[in-house]
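S.K.: Make a model of this:
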Amino acid sequence: MLTLTYIYQHVSAPLSHTTSFNICRVHTKILTMELFFLSLSVLLIVVSLALSFYAYRSSKVGGATKLPPGSLGWPIIGETLEFVFGKPEKFVGDRMKKYSSDIFKTKIFGEPTAVICGPAGNKFLFSNEQKLVVAWRPHPMQRLFRSYQQQASAPVAVPPKRGEETKVLRSPGFLKPEALVRYLGKMDSISQHHLQTYWEGRDEVKVFPLAKTFTLTLASRFFLGIEDPERVAKLVSKFDDMTLGMHSIILNFPGTQFYRGSKAAIEVRKELQLVIKEKKTAMATGAQMQDILSHMIVATEPTGRLMPEAEIADKIMGLLVAGYSAVATAITFFIKYVGERPDIYEKILSEQKEIYLSKKAGDALEWDDIQNMKYSWNVVLEAMRLTPPLQGTFREAITDFTYAGYTIPKGWKVYWTVSSTNKNPEYFPEPEKFDPTRYDEGTGFPIPYTLVPFGGGPRMCPGKEYARLAVLTFIHNVVKRYKWEVVFPEEKIIGDMMPTPAKGLPIRLHQH
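M.R.: Take a look at the predicted model:
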């Protein structure tokens, strides 16, 4: 009312040039203020409605069921920032202490999520794959590795069934021990060639980048069947960007991890589609192929549908990332921990020396040799316990189910993590101590389902044996050639979801 009176009085009076100018200024200021307060009011109303809707949804979901204790955090983003940018063991440990050591709820990547903890939780999840839960990939991962679904001009008549993707690996038995045995000799020769090319004649090397080159070369040979593995290995930096993008927030503009991951995925996908075309041409001539890519090209679904090239490229790209990243991390931290413990190195050397002295010059490693690397593998297990290559994986509830007295509704995501057991003193006394003897026969350790870097139960990671052979083959060849020491024992480890030595883990080499 005062505002309208003020304007009326000035409009009613005789106007001079100055007065007219002042009125315009006052009118403009008033309109600006009114627009500001109107915008602020609208914003407050929108925020209030959003919060009310969020609270309403939460109450509807939990109204008739007893949901796990915990917090869904902020609207939309939930607790994603704490999960992605905080330390995984702290994120999980703090909530286990606050809510429950068995289960708690949170919201990650926009999805209500139940985190099931401890060895009993691990056993429950692994035993109920395809019954209560199925694999689920976070949205950043879906965007990077499922371009074929986004680009499809028309929907597929019969969408792939849940779990269909893993059948690609399991059905031909490529990753079963009996199949991997045939590839062991090639793994051995690739390991030797790698050390001759990148390590020999050097006083110092950076382990992490070289480990990634080695494991990507192996994966390229095994999954793609290409005889020039360096062709894909040259794209290591692109695979690094994709790996970081998988565990980022979807912010697709220059400078963000997801943007870099998306650009890298495009470049890698182009190279893989070229490899696919070359593979098809070679197969058309009748050439015999024994690799996963060849199987994908000819494999049909129950409907008789062949897999399109774009889909093959995306799935192979996912396999390559999984086949190189985690294995490279395991090798790197094995080198780190052993380089800091000469006593452990000597035990590994003794075990490996017994193997290579029993063989003739030029003989490749065999399956029995791998089985005799028990202590070496225990050291790898301890390295993975202290610095897990993989923090955890997501699943999706395909029906309502109850665990520890709480209901997980259908559609909720379920997160399995190593962080609830790996450094728990209840399962691993002196958890920060590097002690491979924990796993000696007769000790009773590890307690079942407490150390599960590859998952467990009937759905154990199909790549476990591949990873074990790749790591042990490398260990055999590097130990029989070199002793080493870590240049920076206090080197910082960056990246919580994907642990990375800040300087690449430089080591000094001493050749035998």
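S.K.: only C-alpha atoms for contact and neighbour calcs from this point on.
M.R.: Fine.
S.K.: Spatially, and excluding backbone neighbours, which residue is closest to G392.
M.R.: Nearest residue to G392, sequence neighbours excluded (CA to CA, 6 or more residues apart in numbering): T417, at 4.0 Å.
S.K.: Sequence B follows; please return its structure for comparison with A:
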Amino acid sequence: MVFPTVVIIGQVGNKFVLGSDSDVFTMTQPITARRIVGDCTLTALSKPRYKLVKGAMMSFLKPESLQSYVSHLDEIVNAHIVSEIKEKESINAVDFMKKLTFDVTFTILFGIDRKSPKEAMFHDFDQIFKAWKQELLDGMINLRNDLLTWMLAIREENQEPITRVELIDSFIGIVIASHDTTSILLSLMMWKLARDPKIIAKVHEEQMEIFLRKRRSGEKKLTWTDLQSMKYTWRVAQELMRIIPLVFRNFREAAKDLYFGGYFIPKRWKVFWVSYGIQINENIFENPKVFDPSRFENPSKPISPDMYVPFGGGPHMCSGNKFARVEILTIIHHMVTKFEWSQGDSR
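M.R.: Predicted coordinates:
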């Protein structure tokens, strides 16, 4: 059966859609998307199972945990960049960033740092997961090693573990979410920095200050403190996500009869939520079509979470938003301090 679809936009719409839990809206995707990611991804799970899996992700990706991954991440990024760019006069930014973020995702989040297992993940999920489970039972790997071992170990109160299908579909969803959107933002940052001398000058100044400070102190790898000082670089990323949202829409389904803005939305009707319009609304952002990272430094009026939603919001906010920030800043640091680059001929 085909159900009508309601389009919801604006600040009030953001609050209504993003702030509601599964008792009001259930997450849904077009059938074409479900065929790719499966029917048991995080957003499609029941409320108790969603809380279980989301809780595991949030625990693994919380700031306190991320601090311990920074030096390893820095090492991976540095090695990949040196290897990929060595003796090359130019690179395809999109392809390069996709390979790099793919490498980071598998190494940091899944603990796979060899090429062959990464390829094997797409050929035999069952064998890989059985091996992880056995190593976990045998005490050969630590619970905190990677996100997959963490998810394999968690239980509901009734000791019910995550099922094979839930784990596989969540795995696919994590790969797509952590790889695709991050590589797009990094490609956009390279594009912007290559085209805007003023922006690249400020980013370069900030990153070189960190680079030279570390050289004087004898430190070789980035630290959590270093990342926290990359304030302007992150504001550039924030402004790019405001003007060019990485995820500009999503689908929901009404879990019950609803009313919004005086309109009746029957149960099972689809809701198409769109984020873009509000982030270029001149009543919310001054000169919204002007690229201005400083608007996130000292905004003339507070920027409500309902006005700026690059990572979603409410109970379904992206679990990996803090990890994405760490990854993006680390990569840009190496790209800016080790190379001079500009936009080449696209022909």
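S.K.: Report the TM-score for the pair.
M.R.: The TM-score (TM-score structural alignment, normalised by the length of the second structure) is 0.88; 340 aligned residues with a CA RMSD of 2.6 Å.
S.K.: follow-up on the earlier one: tell me the residue in the second structure aligned with the residue nearest to G392 of the first structure.
M.R.: Matched to the second structure by TM-score structural alignment, T417 of the first structure sits across from V274.
S.K.: And for that match, the neighbour number?
M.R.: For V274 of the second structure, the neighbour count with other CA atoms under 10 Å is 18.
S.K.: quick one: contacts for it?
M.R.: Taking CA atoms under 8 Å, 6 or more residues apart in numbering as the contact definition, V274 of the second structure lies against 7-9, 248-250.
S.K.: One more: Q29 of the second structure?
M.R.: Applying CA under 8 Å, 6+ apart to Q29 of the second structure gives the contacts 250-252.
S.K.: Please indicate which of the contacts of V274 of the second structure are buried?
M.R.: Buried by 16 or more other CA atoms under 10 Å: 8-9, 248, 250, out of these.
S.K.: of all those residues, which comes closest to S71 of the second structure?
M.R.: F248 (32.5 Å; CA to CA).
S.K.: That closest one matches what in the first structure?
M.R.: Taking TM-score structural alignment, the alignment pairs F248 of the second structure with Q391 from the first structure.
S.K.: Equivalent analysis for S170 of the second structure, please.
M.R.: So, by TM-score structural alignment, S170 of the second structure is matched to K315.
S.K.: So which of the contacts of V274 of the second structure is the closest to F96 of the second structure?
M.R.: Out of those, the member with the shortest distance to F96 of the second structure (by CA to CA) is F248, at 23.7 Å.
S.K.: these two touch, right, the closest one and F272?
M.R.: No: look at F248 of the second structure against F272 with CA atoms under 8 Å: they stay out of range, at 10.6 Å.
S.K.: SS state for the most centrally placed residue in the first structure?
M.R.: Central residue of the first structure (CA atoms, centre = their mean): L390, 6.0 Å from the mean position. Of the three states, L390 of the first structure takes coil under DSSP: H, G, I helix; E, B strand; the rest coil.
S.K.: Distance of it relative to V380 of the first structure?
M.R.: 14 Å (CA to CA, to the nearest Å).
S.K.: Trace E129 of the first structure over to the second structure, please.
M.R.: So, by TM-score structural alignment, E129 of the first structure is matched to D21.
S.K.: Could you do C461 of the first structure as well?
M.R.: Under the alignment (TM-score structural alignment), C461 of the first structure maps onto C318 of the second structure.
S.K.: Return the residues in contact with that match.
M.R.: By CA under 8 Å, 6+ apart, the contact list for C318 of the second structure reads 311-312.
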